[in-house]
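> Provided below are the primary sequence and the corresponding predicted coordinates.
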Amino acid sequence: MIEAVKFWNEPNNKSHWDFEVDPEWHIFSDMVKLAANAVKTENPGITRVLGGMSPIDTAFLQRLKERGTLDDLDAVAVHGFPLDWNHWNINEWPDKIAEIEAVTDLPVWVTEVGISTFGAEEVQEFGFRRTAELLSGRVDRVHWYSLYDLPKAWEATTRHREAEGSSYYRHFYMGILHEDGTPKLAAKHFSDYTPEFGICQWFHFEDHRLEPAVEWLRKLGVKRLRTGLSWADYLRPDATRWFDKMMKALEEFDLTVTFCFTPESKGIRPHHTSAPQNIQEYADFCVEMMKRYA
């Protein structure tokens, strides 16, 4: 069921890792080394991937490399959103991949790439097709972010919120499907690039979109799916029941599963972006998920 695991999500983005708690990523580095080694011991056949960088930053990767963070990893991942948040042109994708390849011998995966329909669906339609032209055959994995728009009643996972101005609201328009499940213009092109192209779809605790998402993934010809198992959610009542339900529903796909989000009670600060007080507990969570689902 699980072909790859990712350790954290966007660790060089303050929306996902608290730089004030761990400004030099020393705790993060030690945490990933411990967890990667533990997962390798539990299941050596699983591909182990560094959480996707956002922004794409060779200096950040070099810092981790010097601390030995990559020693038990099989790939590194990058995230890019050049038509929404990044300060580079969509046609620079091959250059961005090459920059990372220049500082590591590990394969580079693109585990999130997406374009919002905040301004117009036609922008996403163009952007998807151009992205596919640039990345197909260039990297081992591409996961489009995402299948569904984020429901407007929810909050985007970001520390900036409305301080981002209109950039904040782009988070809610990244799907190739509207919130209600109706397709956007780009959806009709997606199956042209499957099964090589995968989807990244995060499922929230008790997410009502799980079953219809599976139907859409089948319809689009998707074989590779990236999602997450939240350490913070693991401490909720009935968490195991929900995890079992989600993983059972997704068992037909080749899964890349991200382990992230610190439980408030386990963080140096009470926030899901905080480094944990005890990094062994994160490693233990990763191993428990491997035992149960891999």
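Here it is on my side, so go on.

> from here on, just use CA atoms for contacts and neighbour counts.
Noted.

> flag every buried residue along the longest helix along the chain.
Assignment by DSSP state H gives helix 26-42 as the longest helix of the chain. Neighbour counts over helix 26-42 (16 or more other C-alpha atoms under 10 Å) mark 27-40, 42 as buried.

> same question for stretch 82-89.
Quick answer for stretch 82-89 (16+ other C-alpha under 10 Å): 82-84.

> quick one: contacts of it?
55, 80, 90, 115-116, 127, 167, 170 (C-alpha atoms under 8 Å, 6 or more residues apart in numbering).

> buried ones from those, can you make that a PyMOL selection?
In PyMOL syntax, the buried subset of those is picked out as below (16+ other C-alpha under 10 Å):
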select buried, resi 55+80+90+115+116+127+170
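
> what's the closest of the contacts of stretch 82-89 to Pro107?
Gly80 (16.5 Å; C-alpha to C-alpha).

> pretty sure that closest one sits against Glu112.
Yes. Assessed by C-alpha atoms under 8 Å, Gly80 is found in contact with Glu112 at 6.5 Å.

> next up, a second structure to put side by side with the first:
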Amino acid sequence: MSESRKENTTTTVGILEWFRPGEYEEVRNAIQDLKALGISHLRTGISWADWYVEGTPEWYDWLFPELSEHVEVLPCFLYTPPSIGEMEKTSSPPKNLKAYADFIDLMITRYGEHFEWVELWNEPNNKVEYDFTLDYSWTKFSRMITMAAYWAKKQGKKTLLGE
């Protein structure tokens, strides 16, 4: 390996850990474990459905600053609130496809200082994550993600799509 190649090589280690609202002690323990393992990047799920549960906004008010103080955070935003889905389940497309973009806009406005990237949905090809039987042509999903990506970019964020 050439000297210039050695100088530019860095190793970044990341991990996935999803926390449920109210798991304060689990987050503190995870941060200690991440530090001990030398892990500097964390991908975590942020439930759109949970946003409407009492206490969840306060949970995220605590979670984002707490995590970003120790690791680079990649939030993955998913799970339709059942009350606004075509069917009453978190994997359903929302009746109003723009509602997901509105949620992304809200989350970036409120917490965007704590992350550079956003992941728009997770494993949409997994029926548990996104019920594609309600959207065989993937038209609804594509519109929903396109609108969300547009607002994320307008807010200065980079986007990626889970596979």
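Arrived safely, thanks for sending. Fair warning: this is a prediction, and the values are worked out from it, not measured in the lab.

> please state their TM-score.
The TM-score (TM-score structural alignment, normalised by the length of the second structure) is 0.57; 125 aligned residues with a C-alpha RMSD of 3.2 Å.

> return the subset of the contacts of stretch 82-89 of the first structure lying in helices.
Mapping those onto helices (DSSP H) picks out 127, 167, 170.

> can you give me the strands for the stretch 1-150 of the first structure?
Using DSSP state E, counting those that start in this stretch, the strands of the stretch 1-150 of the first structure run over residues 2-7, 47-53, 75-80, 108-113, 142-145.

> count the neighbours of Thr69 of the first structure for me.
By other C-alpha atoms under 10 Å, the residues close to Thr69 of the first structure number 22.

> tell me the residue in the second structure aligned with it.
The alignment partner of Thr69 of the first structure in the second structure, by TM-score structural alignment, is Leu67.

> would you mind measuring from that match to Thr139 of the second structure?
Per C-alpha to C-alpha, to the nearest Å, Leu67 of the second structure is found 35 Å from Thr139 of the second structure.

> same check on Leu74 of the second structure?
For Leu74 of the second structure, the distance to Thr139 of the second structure - C-alpha to C-alpha - is 26 Å.

> out of the two, which sits in the busier spot?
Leu74 (23 against 11).

> any idea how far Asp61 of the second structure is from the nearest residue to the more buried one once chain neighbours are set aside?
Nearest in space to Leu74 of the second structure, with sequence neighbours left out and distances taken as C-alpha to C-alpha, 6 or more residues apart in numbering, is Arg43 at 4.5 Å. Here the criterion is C-alpha to C-alpha. By it, Arg43 of the second structure lies 17 Å from Asp61 of the second structure.

> ditto for Ile108 of the second structure
Counting by C-alpha to C-alpha - Ile108 of the second structure and Asp61 of the second structure are separated by 12 Å.

> ok, those two, which is more surrounded?
Ile108 (21 against 13).

> and that one, what's its match in the first structure?
So, by TM-score structural alignment, Ile108 of the second structure is matched to Glu101.
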